[in-house]
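K.L.:
How does the following fold in three dimensions:
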Amino acid sequence: MTEPALDTGPPVDTTDAEALRDRALTTLTTARERTTLLTSCVEEPDLTAQHSPLMSPLVWDLAHIGNQEEQWLLRAVAGQEAIRPEIDSLYDAFEHPRSERPTLPLLPPAEARLYAADVRGRVMDVLERAAFHGTRLTEAGFAFGMIAQHEQQHDETMLITHQLRKGPQALTAPDPEPAPLFTGPAEVLVPGGPFTMGTSSEPWALDNERPAHRREVPPFYIDTTPVTNGAYQAFIEDGGYDDERWWTAAGWAHIRQHSIQAPLYWRRDGKQWLRRRFGVTEVVPPDEPVLHVCWYEADAYARWAGRRLPTEAEWEKAARYDPAGDRSTRYPWGDADPAPEHANLGQRHLRPAPAGSYPKGESPLGVRQLIGDVWEWTASDFLPYPGFQAFPYKEYSEVFFGSDHKVLRGGAFAVDAVACRGTFRNWDYPIRRQIFSGFRTARSGAV
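P.N.:
Sure, this is the predicted structure:
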């Protein structure tokens, strides 16, 4: 194998280097274990089939994960020759839209697995010798963190595909711990004033999270927990989907055109609502955060409730601002990495936890479940921060900036901790419902 052409420069402390190596190894291994689970729990026909034109075949995601890892860690970081340059274009997400990918000469499952395993074996050799200094790609192990996040993001995408897939249950996981009915305050006042939004110091933060900057936010109230299924059913029963008053013009046109009357996967059975969840049909649990609603639905509910969606800056201030120290923390609970008692992350469960769960994960202001459970729609378009610089490629964020995409925050049960921070930004079209999306509402507060 070609010797890795790792960067030279001032060495980092040996202890720090070993800690970075261990972190990179752990996150890459965790991601690969999840990828293996998601691609081994069904037979080959389900791997090669396209279960929705919105999604790739699972086997495409598998080889794409290996190809991105090869391009960034073996070629860009280690300077190695391409293993299979002829497949680069097949797994270029911008060259082929998802709807066309089943027509491509993709690697069959067995070959895709061998390719991804070959890449990973070589990456382990590179990681063992990495110096973690010299360029922005290698500084603090950024490239390894970027690839771990990339794989986990595709694992989330594959989990979405599993939810879309018809047929018997293929995945299982224990339910979240039962929680007593939340009886705390319905909303929390977030004080007005400036706070630090974004980050310039989180070593594995992606380009759209940078740089840190001061943002002035007037006082506002925000829901203590995400909006629940029970609350959303009240909107449905009150004729929310049939009343044009609550909808933007684009939202009204969209739900009329597609005959949308409830969240995705819901259906009425007499007086109760049922939903399909990973191959199982069940009664919609009233105390869970509502899931699989698009931005238009979230916005309409908020209007119906006499409220609004929070802006992205409001959401982040609610999630990160600690008034005691007048500072922004990494997560709502502080600076410690997520632990199971803080949030529902990492596909540990296959559903959101009841609203009000995880009291140890609440923010200093008392807001709960800001991380994990469901992605939360915000009112904001996906735009760059002041001083934004694309890195390491424009196609990660820059090409998506604009009014076409709305920002989601917080992560869902399908998101791994490595790809979820108080500064992490997700985005999608306002019509998207197959994603694990919910929301909470806000209202402006008195000065």
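
K.L.:
okay, CA-based contacts and neighbour counts for the rest of this
P.N.:
Noted.

K.L.:
If you count residues, where's the longest helix of the protein?
P.N.:
The residue-count maximum for a helix in the chain (DSSP state H) belongs to helix 14-40.

K.L.:
which element follows that helix toward the C-terminus?
P.N.:
Downstream of helix 14-40, the first helix or strand assigned by DSSP states H and E is helix 44-48.

K.L.:
helices or strands up against that following helix?
P.N.:
Helix 44-48 sits against helix 58-69, helix 109-129, with contacts defined as 3 or more CA pairs under 8 Å, 6 or more residues apart in numbering; DSSP states H and E.

K.L.:
Kindly compare burial across the ones you listed and name the winner.
P.N.:
Of all the helices and strands packed on helix 44-48, helix 58-69 has the most neighbours on average by mean count of other CA atoms under 10 Å, namely a mean of 24.

K.L.:
In contact with the spatially closest residue to P359 that is not a sequence neighbour, which residues?
P.N.:
Nearest non-adjacent residue to P359, counting by CA to CA, 6 or more residues apart in numbering: R368, 6.7 Å away. R368 is in contact with 224-225, 356-359, 361-362, counting by CA atoms under 8 Å, 6 or more residues apart in numbering.

K.L.:
where exactly do the strands run in this protein?
P.N.:
187-190, 193-197, 213-217, 220-223, 266-269, 272-277, 280-283, 321-322, 327-328, 375-382, 402-409, 426-428, 437-438, 442-444 (DSSP state E).

K.L.:
what does stretch 409-420 rub up against?
P.N.:
With contacts defined as CA under 8 Å, 6+ apart, stretch 409-420 is touched by 27, 145, 148-149, 152-153, 156, 159, 312, 315, 337-338, 344-352, 370-378, 421-422, 424-426, 436-437.

K.L.:
Let's see this one next, to set against the first:
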Amino acid sequence: MKEQIAAQLLAVRDRSLSYTDADDHLLVRQHSPLMSPLVWDLAHVGNYEELWVLREVGGITPLRPEIDDIYDAFKTPRRDRPSLPMLGPAEARKYIEGVRGRVLDVLDKVDFDDPNPLKSGGFVFGLVIQHEHQHDETMLATLQLSREPGLVSDGDLPAGRPVAGEVFVPGGPFTMGTDVNPWAYDNERPAHTVDVAAFWIDRVPVSNGDYLAFVEDGGYRDPRWWHPEGFRLGLQAPLFWTRDDGGSWWRTRFGRAELIPPNEPVQHVSWYEADAYARWAGKRLPTEAEWEKACAWDPAAGHARRYPWGEEPPAPGLTNLGHRAARPAPVGAYPAGASAYGVEQMIGDVWEWTSSTFQPYPGFRAFPYREYSEVFFGPDYRVLRGGSWAADPAAVRATFRNWDYPQRRQIFAGFRCARDASPGEAR
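P.N.:
Next up is the predicted model:
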């Protein structure tokens, strides 16, 4: 297990360094007030490792205590971070390298059978690995906002296939959340029973072509479909979409303009846009519980799966994760990754908005710190599920919960729709 953790630490650091292999002026610039400068993210992941692995578990004297406030995500909002005395790119790389060497020393000595919950099962290492992968996805969002070409690698994906329609999910109880995944976050715990009424859910995420029909039908101009706060934003199309004089729609993807591919899942849409589309289509967004049941519950076995397809780790034939390409795969590309109910592409490609606000599960206990989940609970945030193409397999599972403000569009988010079953269908 220690060898596997060491390999994951190496892999995530290689990823972080690849996203910051750019000219210094691009790393220190703020490309959007929604995001930190890339060099802040780079040093932050090292400071986080120092705090949790070196100080909390290793008992090591702080290396750079004077920078703790600079890299505390709760001390300074993102929009204000350029004014901080951040480490420069070269100094940040040197700092995180020094931290990482000591982290590997702690890994070599730690006892995973220790009752300390940070040590047990290697939790603290899962914490920092997932945290860095999440910041790597944030870096990709920043690079997309920079509109600078040539900074992000692309790749090949499987072809899609014609697939449409809905999947019926019978009503009844299922187990939501987890008690058994050693690296699960506090907001995924504890496992608990939820009784969900019968519903229908889209087999695949809403595609660009589907969404374009809403745009062309004047959906953005019709307040009937919109939450009032969303309509007041005055949006006209998904972020990074533009229409040329000939009526063709284009998107800017990592600094390059390209015609919008109709068969990819739509991304860079806010919760308000997803909710408006669903209303226009005569449907709604799924609740978080509906989403997890459709994704993870195996009715024949009577238990939840770790992934839609089962316990097998994510692989290229099952899902689009880990930045195999810098875009979602076409709809219908992963039939082998379907859930027990036959719902496809629930893990990878795009984060999926749900109708639910971010709330604690019954019996929730904050661990290892309140600021990971507890301070965000309430009506201000909407839950996203499933992970995007930019998320790493180490940080994605059927129980994983993401959340953001409903107006956010820079994240790699899309959605699928659901609807209630009729009384006759529910029987």
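
K.L.:
care to give me the TM-score?
P.N.:
The TM-score (TM-score structural alignment, normalised by the length of the second structure) is 0.97; 421 aligned residues with a CA RMSD of 0.8 Å.

K.L.:
picking up where we left off before, could the helices and strands packed on helix 44-48 of the first structure go into CSV alongside distance to H254 of the first structure?
P.N.:
Formatted as CSV, those follow (distance: least, CA to CA, whole Å):
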stretch, distance to H254 of the first structure
helix 58-69, 29
helix 109-129, 37
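
K.L.:
Next up, the contacts around Y296 of the first structure.
P.N.:
247-248, 251, 430-431.

K.L.:
Identify the residue of the second structure aligned to it.
P.N.:
Using TM-score structural alignment as the criterion, Y296 of the first structure maps onto Y272 of the second structure.

K.L.:
now do T26 of the first structure
P.N.:
Checking TM-score structural alignment: T26 of the first structure goes with A7.

K.L.:
State the distance from that match to V331 of the second structure.
P.N.:
A7 of the second structure sits 32 Å away from V331 of the second structure, going by CA to CA, to the nearest Å.

K.L.:
These two: which is more packed in?
P.N.:
Ranked by neighbour count (other CA atoms under 10 Å), A7 of the second structure and V331 place V331 first, with 26 against 12.

K.L.:
Apart from its neighbours in sequence, what residue is nearest the more buried one?
P.N.:
G160 (5.3 Å).

K.L.:
got a list of what that neighbour touches?
P.N.:
So G160 of the second structure contacts 263, 329-334 (CA under 8 Å, 6+ apart).

K.L.:
got it, and N229 of the first structure?
P.N.:
So N229 of the first structure contacts 284-291 (CA under 8 Å, 6+ apart).

K.L.:
how about G251 of the first structure, what's its partner in the second structure?
P.N.:
By TM-score structural alignment, G251 of the first structure lines up with G230.

K.L.:
can you name the residues of the first structure that stretch 289-298 of the second structure overlays?
P.N.:
Taking TM-score structural alignment, stretch 289-298 of the second structure hits residues 313-322 over in the first structure.

K.L.:
With the second structure overlaid, how far apart is that stretch on average?
P.N.:
Here the mean offset of stretch 313-322 of the first structure against the second structure after fitting is 0.3 Å, by mean CA distance after the TM-score superposition for the first structure.

K.L.:
wait, doesn't E341 of the first structure sit right on G361?
P.N.:
Yes: applying CA atoms under 8 Å as the test, E341 of the first structure and G361 come out as touching, 7.0 Å apart.

K.L.:
Could you check which of the two has the larger neighbour count?
P.N.:
G361 (25 against 11).

K.L.:
What's that one aligned with over in the second structure?
P.N.:
In the second structure, the residue paired with G361 of the first structure is G337, using TM-score structural alignment.

K.L.:
Tell me which residues touch that match, please.
P.N.:
Contacts of G337 of the second structure (CA under 8 Å, 6+ apart): 308-309, 317-319, 344-345.

K.L.:
of these, closest to G424 of the second structure?
P.N.:
The shortest gap between G424 of the second structure and any of the contacts of G337 of the second structure belongs to E344, at 25.5 Å (CA to CA).

K.L.:
Compute the distance between that closest one and A304 of the second structure, please.
P.N.:
Separation of E344 of the second structure from A304 of the second structure (CA to CA) stands at 16 Å.

K.L.:
quick one, helices of the stretch 51-200 of the second structure?
P.N.:
Applying DSSP state H, counting those that start in this stretch to the stretch 51-200 of the second structure gives helices spanning 89-109, 123-146.

K.L.:
which other residues reach the shortest one?
P.N.:
So that's helix 89-109 of the second structure. Contacts with helix 89-109 of the second structure, where a contact means CA under 8 Å, 6+ apart, come from 2, 6, 24, 27-28, 39, 42-43, 45-47, 49-50, 53-54, 57-58.

K.L.:
Which stretch of the first structure is it matched to in the alignment?
P.N.:
Helix 89-109 of the second structure maps onto residues 109-129 of the first structure, going by TM-score structural alignment.

K.L.:
for the longest one, same thing?
P.N.:
With TM-score structural alignment applied, helix 123-146 of the second structure matches the range 142-165 in the first structure.
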